[in-house]
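[1] Predicted coordinates and the sequence they were generated for:
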Amino acid sequence: MEQLDIITFGEAMAMFMANYPGTLHEVDQFTRELAGAETNVAIGLARLGLRSGWASKVGNDAFGKFVIERLKNENVDIDHVLIDKNYPTGFQLKSMVLEGDPEVQYFRQGSAASHLMSDDLNEDYFQSARHLHMTGIPLALSDSARAFARHALSFMKKNGKKVSFDPNLRPTLWATQEEMVKEINEAAFLADYVLPGIAEGEILTGSKVPREIASFYLEKGVELVVIKLGAEGAFYKTATEEGTVRGFHVEKVVDTVGAGDGFAVGVISGLLEGLTIQEAVSRGNAIGSLAVQSPGDNDGYPTKAELEKYLENNLQGVI
């Protein structure tokens, strides 16, 4: 089996983006794209030249075929994508906005991905990768998807692999906030790298202070915590070092969706390539800033050459 740099898993959906501003029920023209936090990360890493794989289930339908073909075209390994003949691929509608966050409506309940279960996990496939990137979304999809996620996390840790974890909170998918916080933190405590946003950090730890949020996870055995601060950049902390890395100036924010996943792409790729933490976080800030300048969830993610050129032209992003 081919060796991979990184594996991620979760739900992919067809996304229909409005072609002009307005409320979703009024828009009658959309452009189809791919959505999914974990597919965003897999695509971003593949564009940077890393061997990334994505594991999941899709329906035996047009949307499922679209997901598979799109990932193939992005050079993401899909050998662990299962076709489910009983349940459909989810989709979503996304509005166009001139500023701020877009409106998104999901049609994902009962999807094929939500029927992932622990027995679906191919251990040989996961063993072939040196790193696992996980988000909190599969933990929220269903009990069986949560079991798959827990199995993947424990298997990779048991086999000495590094694990990064982005909480990617989706409160509407959880029965209660208390359950969400408990389950997300239990997974985060097992990870090597935890990458929350500042607002997520407050929900999960009760603190608004980046250093306190980071310490909360470091005390549980996490190796590195990087907290996204939006336009201000990001704060990182380990047992021995900490710092803030400035963000990159953006003239016009087009769409914020996918920026956090782009940030994860930068940090993870940097660490996998042996960059310093500060350099990896700066790369995360760079890709996040590129992501908010394009309408699709991953349209703005760069190739390695594009990233190097962007960094050369925007040295003010580095401390």
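    Received the coordinates, thanks.
[2] For the rest of this, base every contact and every neighbour count on C-alpha atoms.
    OK.
[3] burial of the nearest residue to Ser215 once chain neighbours are set aside, as a residue count?
    Distances taken as Cα to Cα, 6 or more residues apart in numbering place Lys237 nearest to Ser215, at 7.8 Å, with adjacent residues excluded. Residues within reach of Lys237, counting by other Cα atoms under 10 Å, total 22.
[4] In the protein, what residue spans correspond to strands?
    Ranges of strands in the chain, per DSSP state E, are 6-9, 13-18, 30-35, 52-59, 81-84, 91-94, 104-107, 131-135, 162-166, 193-194, 224-228, 233-237, 242-246.
[5] Show me what counts as buried in the last one.
    Right, strand 242-246. For strand 242-246, the buried set under the neighbour-count rule, 16 or more other Cα atoms under 10 Å, comprises 242, 244-246.
[6] can you check stretch 113-130 too?
    For stretch 113-130, burial by neighbour count (16+ other Cα under 10 Å) applies to 113-118, 120-121, 125-130.
[7] Just the ones of these in helices?
    Here DSSP state H is the test, and the buried residues of stretch 113-130 give 125-127 as lying in helices.
[8] just to revisit the earlier point, looking at the strands of the chain, spot the one closest to Ala214.
    Comparison of these against Ala214 by Cα to Cα identifies strand 224-228 as nearest, at 5.4 Å.
[9] another structure for you, compare them:
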Amino acid sequence: MKHYDVFGIGNALVDILVPVEDSLLQKMGWTKGIMTLVDSEVQGGVLVTLDGHKKELRSGGSAANTMIALANSGGTGTYTGKVSEDTYGEFYKQDMEKAGILFEVPPSKEGHTGTCVILTTPDAERTMLTHLGISTTLTKNDLDLDKLKKSSYSYVEGYLWDGPSTKEACVLAMEESKKAGVKVAFTFSDPFCVNRSREDFLRLTKDYCDLVFCNAEEAKALAASESKEEALKFVSKLCPNVMMTDGSNGAYVSENGTISHVSGFAVQKLLDTTGAGDSFAAGVLYGLTHGFNPERSAKWGNYVASRIVQEIGPRLSVRLMGRQEEILG
């Protein structure tokens, strides 16, 4: 019996959520709908411009969002990410544990906790300005391998494939998972991650992964194909289980090469797409660790994602724990 459903690893970032009008986004000169890495000075200038706007803080980072939504569904997990001994770092730990996820990585005495300013326009698109801060200094020594071995799945975000020490941590987590019989789940995170490290992602997917999460654009980037169907077939030949999201069209599930489509849920009012893919992964991981088959797991993932896009920010205001039978039937 495993003690944790999921052992998550990713960048630890404090999200600073700010609703803005399109006109302000254009005036500031940022391209809508994408994530841009910025330094602390640029991000500080953006926050000065946003002085007077309503802001909310959340513990974030892609894999962290997944872990929090997993706990909301009733799952258990522990998260590995790097923060600093500063105000944002203290907030991060408290917020993660308040959400139900264990976070015990010792903070760094140097540097600043990473932050992500998320600008959400009225059409629900989010534009992210990310300063990774101390999160990029995560090393393999930060991994609690005892907790990893007590987990059903390890879950690694593709955003970590950016620096030498974080790459080493990813590979060690995957290798130790395989040795301990822990299933490896990997999310491609973003098309730019795939394009920048395509050969590495191909190798990781083939050599280590039991389950891959991607959206259609990420799959097409890995497969170097313009067809989402062909891209899914390509990824499916590398990994036995693939979950590919396709926006409002729901998701595609590939299990040992057999592909099926799982429809999505109607959304009454689309407010913010932040964390939709992360929430889908949370629902799937909850399902797979609680006896659901892949299609039912994807259905629950679709439902969790459908709820998150009706919220501002990547955090659900409703509790989904224990509601799976009621909602899925």
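    All right, it came through fine. Quantities reported herein were computed from a predicted structural model and do not represent experimental measurements.
[10] if we can go back for a sec, Ala46 of the first structure: which of the buried residues of strand 242-246 of the first structure is nearest?
    Nearest to Ala46 of the first structure among these, counting by Cα to Cα, is Val245 at 24.7 Å.
[11] residue in the second structure matching the closest one?
    Alignment note: Val245 of the first structure maps to Val262 in the second structure; criterion TM-score structural alignment.
[12] Tell me which stretches of the stretch 151-300 of the second structure form helices.
    164-180, 191-196, 198-207, 216-223, 228-238, 276-288, 294-308 (DSSP state H, counting those that start in this stretch).
[13] Tabulate those helices (CSV), appending mean neighbour count and distance to Gly8 of the second structure.
    Converted to CSV, these look like this (neighbours: other Cα atoms under 10 Å; distance: least, Cα to Cα, whole Å):
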stretch, mean neighbour count, distance to Gly8 of the second structure
helix 164-180, 18, 10
helix 191-196, 18, 18
helix 198-207, 16, 17
helix 216-223, 23, 21
helix 228-238, 20, 22
helix 276-288, 28, 11
helix 294-308, 26, 17
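[14] Including distance to Thr36 of the second structure, could these go into CSV?
    Formatted as CSV, these follow (distance: least, Cα to Cα, whole Å):
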stretch, distance to Thr36 of the second structure
helix 164-180, 19
helix 191-196, 11
helix 198-207, 19
helix 216-223, 17
helix 228-238, 25
helix 276-288, 18
helix 294-308, 22
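[15] Of the ones you listed, which is nearest Val14 of the second structure?
    Smallest distance to Val14 of the second structure across those (Cα to Cα): 15.6 Å, for helix 276-288.
[16] distance between that closest one and the chain's centre?
    Its chain's C-alpha centre and that of helix 276-288 of the second structure lie 9 Å apart, by Cα atoms, centre = their mean, to the nearest Å.
[17] could you give the angle of it to strand 241-245?
    Calculated by axes from the mean of the first three to the mean of the last three Cα atoms, to 10 degrees, helix 276-288 of the second structure forms an angle of 140 degrees with strand 241-245.
[18] Quick check: nearest residue in space to the spatially most central residue of the second structure, chain neighbours excluded?
    The centroid of the second structure falls nearest to Ser62 when counting by Cα atoms, centre = their mean (2.9 Å). Distances taken as Cα to Cα, 6+ apart put Asp278 closest to Ser62 of the second structure, at 6.1 Å, once the chain neighbours are dropped.
[19] residues in contact with stretch 243-254 of the first structure?
    Residues outside stretch 243-254 of the first structure that contact it (Cα atoms under 8 Å, 6 or more residues apart in numbering): 97-100, 230-237, 278, 281-282, 285-286, 289, 292-295, 314, 316-319.
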